[in-house]
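J.: turn this into a model:
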Amino acid sequence: MAIPGNLLSPTTESIDPNTSGWTSLLNATISKGGGGRNGDSCLLVKSVAAGETRVRTVSSYPVTAGTVYQVFADASGATVPERIGIRWLNAAGTEISITWSLVTMAAASAWHRISVAGAAPTGTTKAQVVLSAMTPAAAGVSSFFENVYLGLPIRTTGNLLPFGTESTEIDASGWASEVNATISRQVPVVSWSVDWYWAGGHTLAVTAAAAGNAAAVTVDRPTVTPGTEYLAYAYLQPPTLSSVAWLELRFYDSNGNQIQVTRATLAPPGTGMYRQLLSAVAPASAATCGIAAGLDGAAAGQVLRLETVVVRSLIPLVTGTVLPYASGSFEQGTGGWLVTSGPATLARSTPWGAAAYSGNYALTVTSATAATSTLRSPLAPVTEGVNWRAQIIVRHSAGSWTSATVRVRWYDAASVSLGTSTGVAYAVPPGSWYLLTSDAVAPAGATQAAVEIVAVAGSATSVLWVDGVALWQVLPLTAVEAVSADGYVQVTLRELPADYLISLYRVTSDGARTLVRGPDGLIDQQPLESDTMVLEDHEAPLGVDVSYRVELYSNPGVLAATRSSDPVLLTHSDINTAWLKDPGNPQRNVRVLVQTAPEWERPIEQAAHVVRGRRNKVILSGRRQGLEGDLAIWTRTDAERQALHLLLDSGNVLLWQAAPGMGVSDMYVSVASISEGRVTHLAQEQWRTWTLPLTEQDAPVTVGVNGAAGRTWQDVLTEFSTWADLLDVYGTWEAVWLDQRG
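T.: Presented below is the predicted three-dimensional model:
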């Protein structure tokens, strides 16, 4: 799979099917190797003699001076370590300089990531990728490379920290020593998934200057909103298994004074890279935030490494949950849960990754005796008179558990208990994670609530893991809304199961099903990325009742559940108008005034043969083709005319939808050469008459709805200091939204 945004061709990126994208630069021969991960092949580089070897891309790629670019690759070499560089060239193709990464700290045969980023120097017009193996001692020493990227920095969507602080691929200037530490960059040997593009290469190295506690803190202080919950995380690599490595999310007031700090301590299972998460709500006077990391009780010279440091607005475990992330995920402790009765004790699971459904930790409930224990979450705000759903995800770990009951305890504004809901009791057999839910309506006067778990241990030393706790107001599982003014149906799907596949059909009154289009094409057993999905169906027919059928698959071809929506009707107020829509770019859809409907033709390929002595010719025919004809329309304003040009510019297959009862079914069409004329000779007249030659087409299958999933204004604000900076990067507001850079 090609790396998104890569300036390199797929062949140069993956070395499949050949090495044509690469050439020797210094002391090297190249050939095609096997055992690649991004495709079957890789680039095999051998030294000609002792000394550094270098290879580069054959092509040079246009870049803009002053803009930061990133390169990375996966490398393997059991004999010598590697580095990667960006070779900057001027307009004449002369090398200006090379921005080099640090050298990998050790040689390793396992695939590992090398990476660097830097701003193109003044005078740069083009760039090349350079791969280097450091000083083989003899000829014939082999190094391997693949999965190569050159392009704009790949950063975490929504991260409040800039790319340089997140990744340290440029330098370590986004960090400062806070206590007993020196700051540097290192490139340890770390294996990342071939399609994980947000990590690898340089890490921030926090080195204890002397025995004792050591810490570093971000220099950047991004702006936050009081009352908003934020999630922070980083990959931490502790120096030893027993190290006390931690991550902190800090909030500061407008004067730069620290007013709140939340810490999460890593429980490492080894000395690899482990992602530690933590969350906190920005307090009332918070203006900015920062990240700190460190070691407690470090020995002199011990190093804590950080990779992919992120702070962003929290994406909740379940959309709409009122419980804080810390109380539902247990990433930084027990989340404020209490044992209100019974012998159970609570702790965060350990080590990292031993027990978790979401994140890397779970709540560990241990009952020393066969008895009943009641566990209660912290209080969360609720609204009286509406339905709420409590959810827990549990797994039997040890001993036996007779049952687990999920219920909600209600409280008034003074935190006085108003009683509990009836709750639902579940058996908890060993072997798997089970999702347990209970619905209840908040009674009159209820302003707060807590999730309660009544767990019945059937034997001594029983252990239960709890994770993914949420409490949220229940809304319809499937909701549809007709947005007739813009010609589409909005489909909202809630409470979708994680790791399932989904198919979504549009169903007409005659029972016919048509797959609905999403960002990746027609939604046909596509992986779910969230528990909520909101889609705009711009291909829904006009004036016809339609409903939507959802099919959920636990594995490809294994149907696990279905659901259906209520009927919905798109109205069309003016029968003299019709829609012209681009299925992949619905923001370009245009409603136009119809002048004359097409006079249809249906061509057919035929060959006529005259047989001597026969009266009639012998005709050999192909299959009769689809409809062809000219659609005559008007545009009434300059805005309509410009919008129609934008729609037609791409040459994409379009959907033509006329008003119901006009004798024309919805039709996918290709538009040939168009004509645009004036209706009068008056220069100020805005009306135009158009002739659009249409040829019927099949509905496009692989075209996805164009958009930047998850992109927000915060991403724009993080990357650009002023609105004027956008003018040199994007041609239109649509390009800003889609992150399509010129």
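
J.: from here on, just use CA atoms for contacts and neighbour counts.
T.: Fine.

J.: now do the helices in the stretch 151-300 of the chain.
T.: 163-167 (DSSP state H, counting those that start in this stretch).

J.: all the strands of it, residue numbers only.
T.: In the stretch 151-300 of the chain, the strands defined using DSSP state E, counting those that start in this stretch lie at 175-179, 181-186, 203-208, 212-218, 229-237, 244-252, 258-265, 274-281, 288-298.

J.: most tightly surrounded among these?
T.: Highest mean neighbour count of the strands of the stretch 151-300 of the chain: strand 203-208, a mean of 27 (counted as mean count of other CA atoms under 10 Å).

J.: let's have the strands of the stretch 151-300 of the chain in TSV, adding distance to Asp630.
T.: What follows is the strands of the stretch 151-300 of the chain, written out as TSV (distance: least, CA to CA, whole Å):
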stretch	distance to Asp630
strand 175-179	64
strand 181-186	65
strand 203-208	61
strand 212-218	63
strand 229-237	56
strand 244-252	63
strand 258-265	67
strand 274-281	60
strand 288-298	60
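
J.: outside of stretch 658-667 itself, list whatever touches it.
T.: If you take CA atoms under 8 Å, 6 or more residues apart in numbering as the criterion, stretch 658-667 is touched by 541-543, 572, 574-579, 655-657, 696-697.

J.: and the end-to-end length of stretch 506-522?
T.: 11 Å (CA to CA, to the nearest Å).

J.: which residues does that stretch contact?
T.: Under CA under 8 Å, 6+ apart, the answer for stretch 506-522 is 503-505, 523-524, 535, 537, 539-540, 544-549, 583, 701-707.

J.: here's the other one to compare against:
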Amino acid sequence: MAIPGNMLSAATESMDPTHTGWRPRLNCSLTSGTGGRNGPKTLVVKSTAAGETQAETVTGYSVTAGQTYQVFADSSSATEVERIGLEWLDATYTPVGTVLWSLPTATASASWHRVGVAGVAPAGATRVRIVLSSTASGAAVSHYWENVYLGVPIRTTGNLFSFNTESPEIDATAWTAGTNTTVGRQAPMVSWAADWYWAGAQVLALTATGSGTISATTVEAPVVTPGVEYLGYCYLAPPTTGSSAWVELRYYNGAGTQLSATRAALAPVSTGYHRQRVSAPAPAGATTCRLAAGMDSATAAQVLRVEQAVVTEAPAMRAGTVLPYADASFEQGLAGWTKVSGVATIARSTPWGTYALDGSYALTVSSATATASTLRSARFPLPAGSGGLGFRVQFGEIVTAGGWTTTRGIRWYDAANTDLGLTAAAAAAVPSPNWWLLSSDQTAPAGATQAAVELTLTATTTSSTIQLDWVALWQALPLIASLPRAASASITVTLRELDVGDLITVYRVTGDGRRTLVRGPNGLLDGSVTVTSDLMVIEDYEAPLLTPVSYRVELVDPVSGGMETRTVDQATVPHPDANEAWLKDPGAPQRNTKVLVKTAPNWQRAVEQAAYRVAGRRNAVVLSDVRGGLEGDLVVWTRNDDERDALHWLLDPGHVLLWQAAPGMGVSDMYVSVGQVTEGRVGGPATEPWREWTLPLTEVDMPTTVGVGGSAGRTWRDILTEFASWEAVRDEYATWEDVFLDRRIGG
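T.: The predicted model follows:
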């Protein structure tokens, strides 16, 4: 699978089908090897003699001075350490400065492991070449490479931190050491998955200068909003399984005074890398936050390694849930959960990764006797006007010892914190084995403004244990809904409570039963697209005008093959003026525009034919290809400068367009390519704003691979964290649309 945003070709990245994008640079020959993960082939760099060997890309790739670039690759050798470098070049391919090298890996490793570095292109650099290096003990020693990336740094979407804070591929200056600590970098041999691109090769190393607590804090302090819950996390690799490593989310006021700190301790299962999460709402008065990592009771020279530091808005277990992340996922402890009655004990599961539906931990409930115990969350505010509305509570549950029955319910409270009572489903046995998402629907009583989730668990045998995770409470809304929007001539389809990981197909269905695939961000939603969130909003800009359509959604579990089907009642796109038509760009609906039609095309249908006149015969022999689609000139008016600019903007990229006219105008919806355009005046004074446009149309097939434009999840915060200022953003992009689509100058 190609690495997104890679400046390298697929073959140069994966070495498949061959390694022609690479050449020897020093003391080596190149061959193809097997055993790759990003495709079957690998690059084998074989030493000619003892000493350093180097291979390089044949091509120098275009770069912009002052811009940060990242390179990484996966490497394997049982006998040699390696490093990777960026050689900056000018327009004549003359090196600019020295090669920017990564740290050499700590030791050799036959397992595939990540090697990488990042840096700023220096002044005068217009191109860059990748260099692979290792030092052989003799001739004919092989070193293996694959999965190579070159491009702008790959960052976690939504991360409030910049790239150098997230991953120390440039240097360690984005972190500051606490007492008893030095901060540096190391290059251990970490076997990240071939398609895991967010962790680099160089990691932050916190070293104890003596016995006691060690810590480091991010230098960056991104802006936060009071009341919003944020999630922080990073990978921690402790020196021993008994180490007391932790991550902490800290909030500060405008004067830089720390207001709060929430810590999540790691319960390591090994000395490998563990992603530890911590979350907390920003308190009143908070303006910024920082992430800290550390270790208690360290001994001198012990090292805590840190990678991929992220702070982002905390995700919801379900769209609209009122439970904060800490109370829903148990990543840092019990949060607001308490045992109301019974003999059961409750605790966060241990160690890391033993039980979890989300994150790395769950809530462990153990009962020594076959009796009932009741657990209750803290109270949480409900949306305004919740009285009388339906709510759904959901738990993830897995029985790990004995057996259990459960009663899932909601306890309601008014604004004065008065208990309005519990509504709950009937007790039922928890199925086993494996995790189960079990839910209950309840109606909020009049006056309810708060709610707590309540669960009564009855052990059916002694020494029973159950794990709970992924808790949510939200207003129960239709699983599928459609809403027509006149201003954009589109229909919004909303899908709720989806199962992440399912494959989704979405059809638009007309009254005659004809089905047409609906377009998503990466192309048609044809069953190859994976659901990534429980809430999906689809904007269908290609729905026909004034024609009732319904939608059919098919969701397939890729493991079991089971399919769920959803349908929704018909919706109709309004279109009040039959003299107007829509011209739409399927891949960039922000360009769509409405025009006033002067003259519909007089269609022609071209055909490739050859006539052969046979001697002695009256009629020619004609060989003909199939007749082509419709061709003709559409003449439209724009009535003011805004409409004229909008039509120019639509036509500028030369994309395939969708022409939609009102039913009854003698033309069906049609995908067209627009030829050379004529924009003429309609007479009158020079200030007359009307223009007459002649648009030569050629009918084409519907584009199937074009996705609805935009970068999913990309925010202005993501953009600004990549640049020193908005002026730097303007220097990197030609237009604000290029910013939106992340199309950089020279990229």
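
J.: circling back to that earlier point, buried subset of the contacts of stretch 658-667 of the first structure?
T.: Buried members of the contacts of stretch 658-667 of the first structure, counted by 16 or more other CA atoms under 10 Å: 541-543, 572, 577-579, 655-657, 696-697.

J.: secondary structure class of the most far-flung residue of the second structure relative to its centre, three-state.
T.: Distance from the centre of the second structure peaks at Gly616, with 71.7 Å (CA atoms, centre = their mean). Secondary structure assignment for Gly616 of the second structure (DSSP: H, G, I helix; E, B strand; the rest coil): coil.

J.: which strand or helix spans Asp642 of the second structure?
T.: helix 641-651 (DSSP states H and E).

J.: next helix or strand past that helix?
T.: Using DSSP H and E, the helix or strand that follows helix 641-651 of the second structure in sequence is strand 657-660.

J.: ok, average deviation of that next one from the first structure?
T.: With mean CA distance after the TM-score superposition for the first structure, strand 657-660 of the second structure departs from the first structure by a mean of 0.7 Å once superposed.

J.: okay, and the helix or strand just after that strand goes to which residues in the first structure?
T.: Downstream of strand 657-660 of the second structure, the first helix or strand assigned by DSSP H and E is strand 670-674. Mapping strand 670-674 of the second structure onto the first structure (TM-score structural alignment) gives residues 667-671.

J.: list the contacts for Arg411 of the second structure?
T.: For Arg411 of the second structure, the contact set (CA under 8 Å, 6+ apart) comprises 419-423, 451-454.

J.: repeat for Ala28 of the first structure
T.: 45-48, 53-55.

J.: most widely separated two among those residues?
T.: Using CA to CA, the two most remote members of these are Val48 and Val55, lying 12.2 Å apart.

J.: who has more neighbours out of those two?
T.: Val55 (22 against 17; other CA atoms under 10 Å).

J.: and that one, which helix or strand is it part of?
T.: Short version, using DSSP H and E: Val55 of the first structure is in strand 53-57.

J.: have a look at how far, on average, that strand is from the second structure.
T.: Here the mean offset of strand 53-57 of the first structure against the second structure after fitting is 1.3 Å, by mean CA distance after the TM-score superposition for the first structure.

J.: hmm, who's touching that strand?
T.: 12, 21-28, 45-47, 128-136.

J.: 10 Å instead, please
T.: Strand 53-57 of the first structure has contacts (CA atoms under 10 Å, 6 or more residues apart in numbering) with 8, 12-13, 19-30, 43, 45-47, 82-87, 127-136, 141-143.

J.: for Thr321 of the first structure, give me its contacts.
T.: Counting by CA under 10 Å, 6+ apart, Thr321 of the first structure makes contact with 328, 380-381, 388-391, 469-474.

J.: in the second structure, what range does stretch 631-640 of the first structure match?
T.: Against the second structure, stretch 631-640 of the first structure falls on residues 634-643 (TM-score structural alignment).

J.: end to end on the matching stretch, go ahead and measure it.
T.: End-to-end for stretch 634-643 of the second structure, by CA to CA: 17 Å.
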